[in-house]
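Peer 1: coords please:
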Amino acid sequence: MKIKSLGWVVLLLLSACDKAPAPQESFAGLGSDAADFAQVVPGKVFSFPEDHGPHPGFRIEWWYVTANLKDAQGNVFGVQWTLFRNALKAGPAQAGWHDSTVWLGHVAVTSATQHYAAERFARGGVGQADAQAVPFNAWIDDWNFATQPGAASPLADMQLKASGAQFAYDLHLTSSRPLVLQGEQGYSRKSDQGQASYYYSQPFFSASGSVSIDGKAYQVSGPAWLDREWSSQPLGASQTGWDWFSLHLDRGEQLMVFRVRQTDGPGYLTGTWIDSQGQTQTLHNADIQLKPLDTTSLGGRRIPTRWSLKIPGKQLEIIPQAVNPKAWMNLSIPYWEGPVEFDGGVGYLEMTGY
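Peer 2: All right, here's what the predicted structure looks like:
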């Protein structure tokens, strides 16, 4: 969905500011009441480049990039870059330190044997972190995702940079393909009770550049994926976490699938099939067969790191498995996120609430 990716992390900060406390059952407060904020409703007409920038009326939004990369020797890497904007209260943005926005960045690099992640927090209004539509730029400190000068369109030619104590990456992302509106023309349902987000993607990025791990640099290339979502209450009170896949098929299609787990039923399962030309088809529960096959023990948790995924209507039957089963994001709220591979493609998997 990414509900992706994780506006929920900063909801630790929001919990002290909401008028109503988060229901105890909901994952990280994402089911808490948001009546004072703008609401997600069907029928939105997206406007670009404006919608690449922030949406201050909504409580939560994020810019999220993943990349599946290889070097010339066949070594496999995964890269994640996420920026979250979180409003502490409803109302227009304020200048300087009066601004009530909190920004959060998550970045990570994964190989078959190593996984490193880092996070940063920033207060809005003072320039340390922000996002703008034209020219597109999203940043927190020196972690940056920005349109290159002279690009034909805001997301056609991008640079992605981040670093941590034991890793760094600097990638060039390009695409001439159209954006993809997820769900019902960008209205992405998260439950049968009406929770939703506005959600679009660019699943056709090609990435190239450098990745460094433990002081060793690698020249890499491969497919990348951008997700953009914003909402004010993306989960229901009984929804406890999610399993989210973004997959690049060797035959040219792209696939996004997510399952939101809940305490009072089997969960909410949906997705989007994206053909090689960028045309989409919404997938519903009856269209998708998803189940975990094997788990990995991490810090006392059993994390599903090998899955069976079938889309019978598309003649797809695959077994995505983690490149590195120990890709645990040990951050403010821990979760699992890392690259996956399967016979016929690669992708990314995020799992929360375990």
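
Peer 1: all contacts plus neighbour counts: C-alpha atoms, from now on.
Peer 2: Fine.

Peer 1: show me what contacts the nearest residue to Phe167 once chain neighbours are set aside?
Peer 2: Excluding the flanking residues, the one nearest Phe167 by CA to CA, 6 or more residues apart in numbering is Ile213, at 4.5 Å. Applying CA atoms under 8 Å, 6 or more residues apart in numbering, we find Ile213 in contact with 109, 166-168.

Peer 1: Here is the second sequence; please produce its structure so I can put it next to the first one:
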Amino acid sequence: MNAEDPARKGQRRFAPGTHRSHRARKRKSLTIFFVTVVIVAVVIGAGLLYESPPEPLPATAAAPAGKPSERTAALAPLNLPADDAPHGSAMEWWYYNGILGAKTGDRYAFHMVVFVANGLIKHTVVHAALTDLQTGKRYASQTRTAGIPATSVVNGYDFRHEKWQATASPSSHVLRAAFDGASIAFDLGTSGRVVAHAAPGSDTPGILDFGKSGISYYYSRPRLPAQGSITVGGKSLQVSGDVWFDHQWGEFDVLTLGWNWFALHLADGSDLMLYQLFDMDRRNVMTAGTLSNAKGAVPFKAGEVELVPGSTWTSPKTGIPYVVEWKIKLPSGDLNVKPFVADSEFDSSGTSANVYWEGAVKATGSIEGQGFLELSGYDRLSARQAKGK
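Peer 2: Below is the predicted model of the structure:
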């Protein structure tokens, strides 16, 4: 890991990567394709969150005296389990992560996500990674296909493509993925709480307003009980643990913002979701999140949480620096977050024209925990700085 001098934190720069020319040409082509998909989808679907037939939207709720009306109040409220199913919106994804343990004491971290972009052109992308936390060895794979390789499921979904599967119903979830030299096969239950996330000060849970970047529905199931098998190097192990599930969809533009996103299981049984949005001028747009437990979920108020960047890790493959260590200042105390394996970059330039960091992390401080950190948009920051030179 490349640790920065703490005295220079306020002077951090996102140095450009050293990409080879063929990689740059390939990424440029894919970026044009992906941007076209998103732009067409947003234009076609602007203002609509359901493909056909759209439900009539209620009138905007009256705001308390002195408080402006929310755009989100005019949208249909979150409706589960029906909203587990695909919506036909411009952008949608179903995301899973977890740190699972075997009886031997060995532990493995994984994430798997299905992206669907809708418009005149439709395509589906699947990303997955598996990390052996004993050795630090990481397996990653991805696929992209035109259209949507899914069959209709009442209150759920069933995506299948080649050796990939992500299936969900009100009673269970099934995940299957194959890598070069490894595979995962997990069955997940649906017990546990559902958390509808809300922006600071918002009265509409489950819907986030990103301003000029659009509006997104967003909820989580932080602790789906999972069991199954992991195969690494020809050896199969039975594993189990809790898996974090996220579902997000709407008419929003993923290319105008970057984010630092945390999903943490804490030792007292509570769950922390936290995100910091930033624009391509590195300005902080929003810091928000939710702390949930068996008694309920409470979104953080504006200014109640602070994220302090720490050390960076620079990818030897792309030259992109990522802030992989953080201090999270909560009302209840500080958390120090560090990665299990710093080398957790996911190069998806071949499927979604971007590069991001996604890896398992551990938390110490006022309370212990573990979970996942996602760093997105750093590749665009690097490219922008390279153009400015």
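
Peer 1: Could you tell me the TM-score of the two chains?
Peer 2: Taking TM-score structural alignment, normalised by the length of the first structure as the basis, the two superposed chains have a TM-score of 0.79; 308 aligned residues with a CA RMSD of 2.5 Å.

Peer 1: how near is the residue nearest to Phe167 of the first structure to His115 of the first structure?
Peer 2: From Ile213 of the first structure across to His115 of the first structure, the span is 9 Å (CA to CA, to the nearest Å).

Peer 1: what sits in contact with each of the two?
Peer 2: Shared contacts of Ile213 of the first structure and His115, counting by CA under 8 Å, 6+ apart, come down to Val109.

Peer 1: burial of the counterpart of Asp268 of the second structure in the first structure, as a residue count?
Peer 2: Under the alignment (TM-score structural alignment), Asp268 of the second structure maps onto Arg251 of the first structure. Using other CA atoms under 10 Å, Arg251 of the first structure has 10 neighbouring residues.

Peer 1: Work out for me the element Arg251 of the first structure sits within.
Peer 2: Arg251 of the first structure belongs to no helix or strand when assigned by DSSP states H and E.

Peer 1: Who's the closest spatial neighbour of it, skipping the chain neighbours?
Peer 2: Gly344 is the one closest to Arg251 of the first structure (CA to CA, 6+ apart), at 7.4 Å.

Peer 1: wouldn't that neighbour be in contact with Asp250 here?
Peer 2: Yes. Gly344 of the first structure is within contact range of Asp250, at 5.3 Å (criterion: CA atoms under 8 Å).

Peer 1: follow-up on the earlier one: please pull up the equivalent of the residue nearest to Phe167 of the first structure in the second structure.
Peer 2: Applying TM-score structural alignment, one finds that Ile213 of the first structure aligns to Val232 in the second structure.

Peer 1: Quick check: the gap between that match and Thr124 of the second structure.
Peer 2: Counting by CA to CA - Val232 of the second structure and Thr124 of the second structure are separated by 27 Å.

Peer 1: How about Lys295 of the second structure?
Peer 2: Going from Lys295 of the second structure to Thr124 of the second structure by CA to CA gives 37 Å.

Peer 1: Compare these two (neighbour count), which wins?
Peer 2: Neighbours were counted for Lys295 of the second structure and for Thr124 using other CA under 10 Å; Thr124 has more, 23 against 8.

Peer 1: I'd assumed His111 of the second structure was in a strand, is it?
Peer 2: Yes. His111 of the second structure sits within a strand when classified using DSSP: H, G, I helix; E, B strand; the rest coil.

Peer 1: What does it correspond to in the first structure?
Peer 2: Checking with TM-score structural alignment, His111 of the second structure has Gln80 as its match.

Peer 1: if I read this right, that match contacts Asn68, doesn't it?
Peer 2: No. The pair Gln80 of the first structure / Asn68 is not scored as a contact, 9.4 Å apart, by CA under 8 Å.

Peer 1: From what I see, Tyr169 of the first structure and Ala207 are in contact.
Peer 2: No. The pair Tyr169 of the first structure / Ala207 is not scored as a contact, 11.4 Å apart, by CA under 8 Å.

Peer 1: In the second structure, what stretch matches stretch 158-170 of the first structure?
Peer 2: Aligned using TM-score structural alignment, stretch 158-170 of the first structure spans residues 173-185 in the second structure.

Peer 1: my bad, stretch 303-311 of the first structure
Peer 2: Under TM-score structural alignment, the match for stretch 303-311 of the first structure is residues 322-330.

Peer 1: element containing Leu11 of the first structure, please.
Peer 2: Judged by DSSP H and E, Leu11 of the first structure forms part of helix 7-14.

Peer 1: Quick check: which helices or strands does the helix or strand following that helix pack against?
Peer 2: Using DSSP H and E, the helix or strand that directly follows helix 7-14 of the first structure along the chain is strand 60-70. With contacts defined as 3 or more CA pairs under 8 Å, 6 or more residues apart in numbering; DSSP states H and E, the packing partners of strand 60-70 of the first structure are helix 7-14, strand 76-87, strand 216-231, strand 345-351.

Peer 1: Could you give the residue range in the second structure aligned to strand 60-70 of the first structure?
Peer 2: Against the second structure, strand 60-70 of the first structure falls on residues 91-101 (TM-score structural alignment).
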